[in-house]
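Asker: sequence? don't have it. structure:
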């Protein structure tokens, strides 16, 4: 049986990643946050986010999974699903 991390814990760690990448210590993410909500969230930063998440959570995303993400909540759910495999 594997230990599963809670959605809130994943969101907290994803928030830490975003704060590092965007250099904004007070950045607040919600499950509904999108690239439109964060000024500096461009394609290059998006790649940095994905790589940082793969490293932090020890998961590997498929290109199709990354392309289908609509918001932070979907990223959190994807990470959670990968960790339970």
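Answerer: Right, received. Where do you want to start? For clarity, every value in this text was computed on a predicted model and none was experimentally measured. Numbering: from 1, shown residues only.

Asker: from here on, just use CA atoms for contacts and neighbour counts.
Answerer: Noted.

Asker: ok, which stretches of this protein are helices?
Answerer: 7-22, 43-57, 63-68, 72-83 (DSSP state H).

Asker: now those as JSON lines including distance to residue 36?
Answerer: Formatted as JSON lines, the helices of the chain follow (distance: least, CA to CA, whole Å):
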{"stretch": "helix 7-22", "distance to residue 36": "14"}
{"stretch": "helix 43-57", "distance to residue 36": "12"}
{"stretch": "helix 63-68", "distance to residue 36": "16"}
{"stretch": "helix 72-83", "distance to residue 36": "11"}
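
Asker: A further structure is provided below for comparison with the first:
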């Protein structure tokens, strides 16, 4: 799996969890850029991503992400 393929799958997860088909993520997208991506939804998004990709993130990894690109880097590293 490459970063572009992972981005497409993560984008679909965000659309489903946040119930918003208009979401279009890119590598630089952060929580500030997406309506309804608050701290509560962040947990739900991380859990959904972990389930989908069958990976587990540490609290440290999650806290250091500045954008979607960094999340994707962690996904690819764990696959």
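Answerer: Sure, I can see it. Every value quoted in this text rests on a predicted model; they were computed, and no experiment measured them.

Asker: thinking again about what came up before, output the helices of structure 1 as CSV; include the columns distance to residue 32 of structure 1 and mean neighbour count.
Answerer: Converted to CSV, the helices of structure 1 look like this (distance: least, CA to CA, whole Å; neighbours: other CA atoms under 10 Å):
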stretch, distance to residue 32 of structure 1, mean neighbour count
helix 7-22, 11, 17
helix 43-57, 16, 15
helix 63-68, 15, 10
helix 72-83, 6, 18
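
Asker: looking at the ones you listed, which is nearest to residue 37 of structure 1?
Answerer: Of all the helices of structure 1, helix 72-83 sits nearest to residue 37 of structure 1, with 10.7 Å by CA to CA.

Asker: now do that closest one and helix 43-57, the angle between them.
Answerer: Angle of helix 72-83 of structure 1 versus helix 43-57, following axes from the mean of the first three to the mean of the last three CA atoms, to 10 degrees, is 40 degrees.

Asker: hmm, who's touching helix 72-83 of structure 1?
Answerer: Applying CA atoms under 8 Å, 6 or more residues apart in numbering, the contact partners of helix 72-83 of structure 1 are 4-7, 10-11, 14, 29-34, 57, 59-60, 69.

Asker: now which of those would you call buried?
Answerer: Buried subset of the contacts of helix 72-83 of structure 1 (neighbour count, 16 or more other CA atoms under 10 Å): 10-11, 14, 29, 59.
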